[in-house]
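> just coords:
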């Protein structure tokens, strides 16, 4: 932004006024002027600069201010020449505590007495520190920070560093000074102000760890505190670098745009991502809390200690935090089978997005806040994490770890690039890491592998080839000839393995000899970021291995995932996948069922209302029958974690596939609970609410809103909101959508209501009409970008006809979304693919019979 100026230190004073939703402040920025200049350009948006001056050599010069709203900067001009050397830039300013969950914002909530209350919080990533104070708001403009806050006497303030001192003022306020931070980027600075309490514990390494919440919710932080202590110990041990700050706060914020934010030493969270109530929280929430804490704590090293130079390398932050967080969780909770779950939550998610033509490379050039915000997606988080896992598998765990330690030690308290990481890993491993990983980072998409095995004889050599995997099968995509260096491993019927590196379009590889009736599987444990298209004979042998559980859960998951992807891309017909599902009828793995059910639900949405829809749902219920019987409805204190997740998943899916017995059971369980006052087990509560709502009337609808109003636990409110989106009556759907824009629903939960309403057959068109009618308010709240805007537009991907596609296209031509241009392109591409998929499969599914599959 300004090569003439380098910030060294900020002294910041902020005074938030929660009653009037405003704040005032002053900042002294100690700068190094690198060359003669008459002007200083600094980031500032939605701030009124009241005065500005620069001091050099004991002389003070006033500065005039000019705003550049498009580039989110203020330009300070000096009539005197500003000379090279040290200087102090002094700025007084004021701003608003906005309600858009960015910058310095206000969060409203009801306290434990049911009274309205407020707190103020910051959310600066990626480019919103400039909304709280004028600053050089770029990740490579690192500096140290000294912050003080003047707040009401009955409030508390939390920031990155411990409190240094405080004093009471004569006007009912107090001023708190915090210790000076290490050198860091502006986007990880934090301040939270309000009526907050905490629980705390000192870790073995001497770090004070605290869990903060609004008053009355402190006890729900006990689980998070225990998890955070364990993860801190694991991460310090893995990285070989002590956590750099004296304390680590985790703060639950009532209104919060994302899941959490990795402010150094002061991590902020959405309440259900941090607070856990053993009596009222589900197993899914138990896992979510641990996962998000692990992800954010990994950022304390990857992102905060070592920071990417510019946002094009965002993946260095997010991918490593995703991968490292899961590595920590897998060590602490091995029974959760986190790496198998990773294949669904991360690898599967990324493969699905990256199969679109309108995807983007992991390393993407970006210039402005709109472009930067769009990088926060499954490519930067999940594809990056998946290729890191692939690289670790290729280099070996110990070698990879040594390379990571070298990278962190070399660049701590500094900025780094992707090439810096590759060089450290290359030096440690002696392998051509930079050459291998270049294509994976800089190229959009990924390959699928075809293999040819001569089944007429015993073989020890097979021909493999690669081609880009794309959902759209058109003349323009058939000649795609990108190639990737692909680490390929194999396993066969005898458990023998081999490792290869495919560099060309095709090549022969040598494997342990297999007979005509023995199988071979590529991509062992799905460690590679690619798909595999098997010939029918090979797939038959592998399906037999699935039936006999001769393959591990990750490999069983990979087979069904790849097969469905080929169906989705119209490389094989839908009936191929449906037939293959029969091999999984004895499946007991929760992650495997997650992947299989994803495919079934995708087909269900696209064929709803078709003549073969009833056959499809009957077959789906048939597939679930055995596992449904095994998990049952009864929860048990001895259930392991994955069993609890599986039960919820299977029963909910059975209801979605219109299993009348399951629907009736959900309805009766809810009626008994309402009549007798007995509590529904937390793991069953959401599915019972949702399935009861699918059959519900106005009376039940009103009951759910009443329960929502009475609950002071956000997780329960979220469950009830999910159910309120599932009523079938159009009038009730419309009412829920209208309520989503009132104070009854938190700003970030409005997005969830829209997304879930749009995910139902009866609600999709109504939700789209609601979005169009209320676009002015939705754009005001979310139009500047972030997860909310992207999720809202992605929700339209379920449409499956040209009329809807045309309407969406025309609406957004008149109502541009510069902060979600790529998401809009992806959504329109997906709808087009839906239309083509229905046409491609209509004959196949019309002649397919569930009776044949059930034999």
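It's in. This is a predicted model, so every value here is computed, not measured. Numbers count the residues shown, from 1 in each chain.
> drop to CA atoms for contacts and neighbour counts, all remaining ones
Noted.
> and stretch 468-485, which residues are buried?
468-472, 482-485 (16 or more other C-alpha atoms under 10 Å).
> Between the two ends of that stretch, how far is it?
With C-alpha to C-alpha, to the nearest Å as the measure, stretch 468-485 spans 12 Å from end to end.
> Same question for stretch 167-185.
End-to-end distance for stretch 167-185: 29 Å, by C-alpha to C-alpha.
> Likewise for stretch 580-596?
First-to-last distance for stretch 580-596 - C-alpha to C-alpha - comes to 10 Å.
> hmm, back to that, could you list which of the buried residues of stretch 468-485 belong to strands?
In strands, judged by DSSP state E, the following of the buried residues of stretch 468-485 are found: residue 468.
> so how far is residue 674 from residue 521?
Taken as C-alpha to C-alpha, the span from residue 521 to residue 674 is 52 Å.
> In terms of neighbours, single out the busier of those two.
A count of neighbours by other C-alpha atoms under 10 Å puts residue 521 above the other of residue 521 and residue 674, at 21 against 13.
> who's in contact with residue 663?
Residue 663 sits next to 655, 691-692, 695 when contact means C-alpha atoms under 8 Å, 6 or more residues apart in numbering.
> Please pick the buried ones from the residues you listed.
Of the contacts of residue 663, these count as buried by 16+ other C-alpha under 10 Å: 655, 691-692, 695.
> wait, which of those residues is closest to residue 633?
Nearest to residue 633 out of these is residue 655 (C-alpha to C-alpha; 12.8 Å).
> Assess the claim that the closest one and residue 691 are in contact.
Yes: under the criterion of C-alpha atoms under 8 Å, residue 655 makes contact with residue 691 at 6.4 Å.
> another one to put next to it:
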């Protein structure tokens, strides 16, 4: 490799590990060097002040037992060589300054055996046969980018492509699989076009690869121009369910958002990783809503991001969104629900506070100011403050630097509503703490936003008993109403918006765990939910009851609740898919049926009878059919289920059988075959 360097005369220190350095030359002349593999440092002591070309010859062996850096992604007896470099594995592939602050233009040339494909961040500008009969690929220079975004893939890739404006979207997969990428390819093309319109900034590369990896330790990675992903997120054939499609579309919308927020503009250091990930997690439902409004992607956002991160943030072990990161080894410790989900929920709260258009203009201004460079979270808040004229920096700083979240107490009296706040914790401890909270309210039939900027405040209201706090659940806080308010909410529960109903139920679930309310109040609202056709609340309560059943199944009130709730909801939507049914109903059935068959023998027997025709079972019910077969047939079901796993042609099909394999009480059944 060769690198152009410019700077003061003296030593050049590069990150490098797990390689053999053969030689170093500066401007064509041999240079001394010192390489310490344990320290991960290559030092070149005498680099001239002027711009110079440093050429490093090195050897890198690809180990069989790694799944990061440059590794073998296996399928059957074959494999492809691919890179996965975030946060700091580029140093295991080539000597470099392996920190996000250091950006460079990469010019790549790769020589391989003939018949092998090579993929990188940019298009191949030339391919020629060498004198010894091999193939040499030369790629276009990349934009200025950080090392962790570099990508190299070498293997027998099969490709399928589509145009999105001036950009070519390309699915790359192992042979015989690319046709299964049609849905994600078309969705990604629309997502790319949507982001260009939202950001008012064109995607800067000529192509975007979506590389489906058969063996991958994480979910997906936003390498600039070459997104990598598990096959199960990209290759969605006829055996994929509606939930699989929603998940795949969401993952791609997340990673494509990174092509601007993270790749075009990159954090200076890993303590701002949250801004990259939070923003992408916030943008993906926004974009999916434009493409598939019938999916109500904010439903999934509330369930999997906002509500899940509230639960994580209520623990004593939580951390601020902007966590202190002293070394790259600490980065993995902050890849969690707080960095992704809470950060995204706070961004949504700020968008609701400043307004959608002011938020969009702030995002665009931020990206234009720092394109091809690095920035801090403070730079983003400053941009939002300028476009909105509101104190965004002060509000945002409080939310990202403090651990935990507030519970807003609501008490009503004649002509008045009073709000108070304190930090909420699942251990029930009362602690001081206040945040500047944008309260999104419905008061006297109208929506309004006020800033609770202290411990308490009151507002006037003609009908205080009808106030709704945290309307549509745009804020990252829980709401504890007084007893009289809960009685009135229960009477009009069916008339509330689905997201408001879900927020009330989820808050009560948190309060139940913390001992702030008794079980009677929570299960009162679960019983109300059992009588409603509300997809989000159905999924949410199904999640809650599964957790409660795991820890308190013998409690009569828990057993009574799921015995009532699961059958009531499955009877409402039907156990089997109807012609013309909305995909959203199918995703709820998949969640609901998986729990129903674990608690209701009649339903389990009914679905177990369909196991003999498993391949003809609709994808939404396959997991439930497999579980039903396991719980009704016992030990005799294990070998047929294991055979399904071994015979499956892709990870998506295997994943639908895994829950059934965990249904056996004898752990030795699972341990030996899977090992």
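Received, thanks. Nothing here was measured: the structure is a model prediction, and the numbers come from that model.
> just to revisit the earlier point, just to be sure, which of the contacts of residue 663 of the first structure are found in helices?
Of the contacts of residue 663 of the first structure, the ones assigned to helices by DSSP state H are 655, 691-692.
> can you put those in a markdown table and add distance to residue 702 of the first structure?
Formatted as a markdown table, these follow (distance: C-alpha to C-alpha, whole Å):
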| residue | distance to residue 702 of the first structure |
| --- | --- |
| 655 | 22 |
| 691 | 16 |
| 692 | 13 |
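> hey, where'd the strands end up in the stretch 301-450 of the second structure?
Using DSSP state E, counting those that start in this stretch, the strands of the stretch 301-450 of the second structure run over 373-375, 405-413, 416-424, 437-443, 446-452.
> so the first one aligns onto which residues of the first structure?
This points to strand 373-375 of the second structure. Here strand 373-375 of the second structure aligns to the first structure at residues 414-416, judged by TM-score structural alignment.
> Mean per-residue distance, the matching stretch versus the second structure.
Compared with the second structure after fitting, stretch 414-416 of the first structure has a mean deviation of 0.7 Å; criterion: mean C-alpha distance after the TM-score superposition for the first structure.
> Next one: the one residue sitting closest to the centre of the second structure from residue 302 of the second structure, what distance?
Nearest to the mean C-alpha position of the second structure, counting by C-alpha atoms, centre = their mean, stands residue 281 at 5.9 Å. To residue 302 of the second structure, residue 281 of the second structure is 11 Å away according to C-alpha to C-alpha.
> Do I have it right that residue 493 of the second structure meets residue 501?
Yes: in this structure residue 493 of the second structure lies within contact range of residue 501 using C-alpha under 8 Å: 6.8 Å.
> Counting neighbours, go ahead and name the busier of those two.
residue 501 (23 against 19).
> tell me which element the residue mapped onto that one from the first structure is part of?
Matched across to the first structure, residue 501 of the second structure falls on residue 556, judged by TM-score structural alignment. Using DSSP states H and E, the element containing residue 556 of the first structure is helix 553-568.
> Can you tell me which helices and strands the next helix or strand after that helix packs against?
Tracing the chain past helix 553-568 of the first structure, the next element assigned as helix or strand by DSSP H and E is helix 574-581. For helix 574-581 of the first structure, the elements it packs on are helix 553-568, helix 821-847, judged by 3 or more C-alpha pairs under 8 Å, 6 or more residues apart in numbering; DSSP states H and E.
> between helix 574-581 of the first structure and helix 821-847, how many degrees?
80 degrees (axes from the mean of the first three to the mean of the last three C-alpha atoms, to 10 degrees).
> tell me which residues in helix 574-581 of the first structure are buried?
Going by 16+ other C-alpha under 10 Å, helix 574-581 of the first structure has these buried residues: 574-575, 577-578, 580-581.
> Columns distance to residue 602 of the first structure on top of these, output as CSV?
Formatted as CSV, the buried residues of helix 574-581 of the first structure follow (distance: C-alpha to C-alpha, whole Å):
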residue, distance to residue 602 of the first structure
574, 11
575, 14
577, 12
578, 12
580, 16
581, 14
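> Out of the residues you listed, which comes closest to residue 460 of the first structure?
Nearest to residue 460 of the first structure among those, with distances taken as C-alpha to C-alpha, is residue 580, at 26.8 Å.
> what lines up against that closest one once you look at the second structure?
Checking TM-score structural alignment: residue 580 of the first structure goes with residue 525.
> Leaving out sequence neighbours, find the closest residue to that match.
Once flanking residues are discounted, residue 525 of the second structure sits nearest to residue 505: 6.7 Å by C-alpha to C-alpha, 6 or more residues apart in numbering.
> wait, that neighbour sits on residue 523?
No: with contacts counted by C-alpha under 8 Å, residue 505 of the second structure stays clear of residue 523, the gap being 9.2 Å.
> Now find how far off-centre stretch 318-329 of the first structure is within its chain.
12 Å (C-alpha atoms, centre = their mean, to the nearest Å).
> what's the average distance of it to the second structure?
Looks like 0.8 Å for stretch 318-329 of the first structure (mean C-alpha distance after the TM-score superposition for the first structure).
> okay, that stretch sits on what stretch of the second structure?
Counting by TM-score structural alignment, stretch 318-329 of the first structure sits on residues 277-288 of the second structure.
> The corresponding residue of the first structure for residue 309 of the second structure: what's it in contact with?
Counting by TM-score structural alignment, residue 309 of the second structure lines up with residue 350 in the first structure. Listed by C-alpha under 8 Å, 6+ apart, the contact set of residue 350 of the first structure reads 378-379, 382-383.
> try 10 Å
Shown in contact with residue 350 of the first structure (C-alpha atoms under 10 Å, 6 or more residues apart in numbering): 343-344, 359, 377-386, 445, 529.
> Residue 488 of the second structure now?
Counting by C-alpha under 10 Å, 6+ apart, residue 488 of the second structure has contacts 465-466.
> ok so it is a strand residue?
No: counting by DSSP: H, G, I helix; E, B strand; the rest coil, residue 488 of the second structure falls outside a strand, being helix.
> how about the aligned residue in the first structure for residue 513 of the second structure, what does it touch?
Following TM-score structural alignment, the counterpart assigned to residue 513 of the second structure within the first structure is residue 568. Residue 568 of the first structure is in contact with 352, 470-472, 562, 574, 577, 599, 602-603, 833-834, 837, counting by C-alpha under 10 Å, 6+ apart.
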